[in-house]
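A.B. asks: would you be able to build a 3D model of this:
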Amino acid sequence: MVGVRQFDESEMLDKALAVFWQQGYSNTTMQDLAAATGVQRGSLYNAYGDKESLFLRVFDLYKERYVGQMKDALNKAELRSALRQFFVFAIKSMTTGMPSRGCLSTKTALGTEDLEEPIRCAIRELIDDIEAAVRERFSRPDAVGRLRVDPQQAAALVVTMTRGLVVMERVYRNEKRLRATADGLVSLLLK
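C.D. replies: Predicted coordinates for the structure are as follows:
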């Protein structure tokens, strides 16, 4: 029937997310998405309009899941443990798969010089949400007096470190090295 989706949207979005995450936004075509999801290109265009709109829908799903899991990691009672768990989560997220999938937001941001503003805005919102969650964790009573810098600066350093870890993962493909680097930052930030 015209106007009725003939596919399971939740399943299709999960499959599209996997393609974008593995290949990056700029390297993914609508044909790639159709092949991976089992939904014809025409149906994808009818449902979402274009690749950018589909990506933004998928990215919202990714952001909701990623930020939720990241907040769970940060919710440990002890600050050092919370930071370590945050980095374990971030590193595991980028090193999953064969080959490893990397980071969807960083891969997308670096995938093209002419990143469209709606996509740039979506990535900025994700990074801002991560930074706000880390800053909130650094502002809790158990963190007072433990940081070597103020909570805002510490949160910015942590978020910037996660972007750098993505590059190091792409170059070295060494999870142990990433964990050691993250542990080093935790040691530098906490008294």
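A.B. asks: C-alpha only now, for contacts and for neighbours.
C.D. replies: Fine.
A.B. asks: show me where this protein has helices.
C.D. replies: Defined through DSSP state H, the helices belonging to the chain, from first to last, are 9-23, 30-37, 41-48, 51-74, 79-95, 104-110, 117-138, 151-172, 175-189.
A.B. asks: between those helices, which one is nearest to G3?
C.D. replies: Closest to G3 of the helices of the chain, according to Cα to Cα: helix 41-48, at 8.5 Å.
A.B. asks: list the buried residues for the closest one?
C.D. replies: Neighbour counts over helix 41-48 (16 or more other Cα atoms under 10 Å) mark 41, 44 as buried.
A.B. asks: what's in contact with it?
C.D. replies: Applying Cα atoms under 8 Å, 6 or more residues apart in numbering, the contact partners of helix 41-48 are 5, 30-31, 33-34, 50-51, 54.
A.B. asks: hang on, the earlier thing: of all the helices of the chain, which one is nearest M1?
C.D. replies: Checking the helices of the chain against M1 by Cα to Cα gives helix 41-48 as the closest, at 12.0 Å.
A.B. asks: report the angle between that closest one and helix 51-74.
C.D. replies: Going by axes from the mean of the first three to the mean of the last three Cα atoms, to 10 degrees, helix 41-48 is angled at 70 degrees with respect to helix 51-74.
A.B. asks: count of neighbours near the closest residue to F87 other than its chain neighbours?
C.D. replies: With sequence-adjacent residues excluded and distances taken as Cα to Cα, 6 or more residues apart in numbering, F87 is closest to A182, at 6.5 Å. The number of residues packed near A182 is 22, by other Cα atoms under 10 Å.
A.B. asks: please give me the structure for this one as well, since I'd like to look at both together:
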Amino acid sequence: MGRHREFDVEKALDSALCVFWRKGYEGASYADLTEATGVERPALYSAFGNKEALFRLALARYYDRYLDYLPQALLLPTAREVAAHILYKAIELNTRYPEHTGCLGINGALAGSDEAEPVRLALIDARAAGEKQIRDRFERAIADGDLPPTAKSDTLAAFLMAVLHGMAVQAKAGFSRDVLEAVAEQTLASWPAARSSV
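C.D. replies: So this is what the prediction gives:
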């Protein structure tokens, strides 16, 4: 008869998420994970599988719990409002927790060994899926006349993602929320104007 778990799996996953958010995938050791979760390594293996499987679960939880502003943004009436909502919500998230600043996806993808390549590719895929949603929304904005016909939805989406990723790195490096908000304001100042109704 197997022993049943004596820890809260959901709480352990939340604790592991915070470790990965702070240290990235490669930087998070099993010692870090067992200390944060209060669960010994064999029990972590039993509950979640290996470190990669635990990271993937943590990443899914991060998207569900912390990036809910993305689908909300896509419903806003103008492309500029979409971009502004995403920028300011990302800034708020990247600076909300002093013990794990920045973005889990960016922190996890910046560096890695050959063994961590599957994790890096998973993070790239997750980013690409988000960028595609934004690109599709901007394509609709062009069709609706909210963006000029000369606007390029793929370039605008890539531009927004580049700013978001840069701000995540800056947040991790200790930049203040005020500085990041100034970056967002500058980004929005360069946003293409809607098609003229005249």
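A.B. asks: mind giving me CSV with the helices of structure 1 and columns for distance to M1 of structure 1?
C.D. replies: Rendered in CSV, the data for the helices of structure 1 read as follows (distance: least, Cα to Cα, whole Å):
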stretch, distance to M1 of structure 1
helix 9-23, 16
helix 30-37, 20
helix 41-48, 12
helix 51-74, 22
helix 79-95, 39
helix 104-110, 35
helix 117-138, 32
helix 151-172, 44
helix 175-189, 49
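A.B. asks: would you mind finding the match for L156 of structure 2 in structure 1?
C.D. replies: When the structures are aligned by TM-score structural alignment, the residue of structure 1 matched to L156 of structure 2 is A154.
A.B. asks: kindly provide the distance from the residue at the greatest distance from the centre of structure 1 to M168 of structure 1.
C.D. replies: Computed with Cα atoms, centre = their mean, the residue of structure 1 farthest from its C-alpha average is M1, at 36.4 Å. M1 of structure 1 sits 49 Å away from M168 of structure 1, taking Cα to Cα, to the nearest Å as the criterion.
A.B. asks: do the same with D60 of structure 1
C.D. replies: Counting by Cα to Cα, the gap from D60 of structure 1 to M168 of structure 1 is 26 Å.
A.B. asks: with M12 of structure 1 instead?
C.D. replies: When Cα to Cα is the yardstick, M12 of structure 1 and M168 of structure 1 sit 31 Å from each other.
A.B. asks: for L104 of structure 1, same thing?
C.D. replies: Distance from L104 of structure 1 to M168 of structure 1, counting by Cα to Cα: 15 Å.
A.B. asks: higher neighbour count, these two?
C.D. replies: Summary of the neighbour comparison: L104 of structure 1 and M168, criterion other Cα under 10 Å, with L104 having more neighbours (23 against 16).
A.B. asks: find the nearest non-adjacent residue to the more buried one, please.
C.D. replies: Computed as Cα to Cα, 6+ apart, the closest residue to L104 of structure 1 that is not its neighbour in sequence is W21, at 4.9 Å.
A.B. asks: can you report how many residues lie near the one you found?
C.D. replies: By other Cα under 10 Å, neighbour count at W21 of structure 1 equals 22.
A.B. asks: got it, and the one 4 residues further on?
C.D. replies: Burial measure for Y25 of structure 1: 24 neighbouring residues, criterion other Cα under 10 Å.
A.B. asks: wait, doesn't it sit right on L54?
C.D. replies: No: look at Y25 of structure 1 against L54 with Cα atoms under 8 Å: they stay out of range, at 10.5 Å.
A.B. asks: so what's M12 of structure 1 up against?
C.D. replies: Taking Cα under 8 Å, 6+ apart, we find M12 of structure 1 in contact with 37-39.
A.B. asks: okay, the residues you listed in CSV with neighbour count and distance to V158 of structure 1 next?
C.D. replies: Compiled in CSV, the contacts of M12 of structure 1 are given as follows (neighbours: other Cα atoms under 10 Å; distance: Cα to Cα, whole Å):
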residue, neighbour count, distance to V158 of structure 1
T37, 23, 35
G38, 12, 39
V39, 17, 39
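A.B. asks: from these, pick the one nearest K191 of structure 1.
C.D. replies: Within the set of the contacts of M12 of structure 1, T37 lies nearest K191 of structure 1; the separation is 49.0 Å, counting by Cα to Cα.
A.B. asks: for the aligned partner of the closest one in structure 2, give its distance to L17 of structure 2.
C.D. replies: Under the alignment (TM-score structural alignment), T37 of structure 1 pairs with T37 of structure 2. Using Cα to Cα, one obtains 10 Å as the distance from T37 of structure 2 to L17 of structure 2.
A.B. asks: any idea how many residues pack against the nearest residue to A133 of structure 1 once chain neighbours are set aside?
C.D. replies: Excluding the flanking residues, the one nearest A133 of structure 1 by Cα to Cα, 6+ apart is K71, at 6.7 Å. Counted with other Cα under 10 Å, residues neighbouring K71 of structure 1 total 17.
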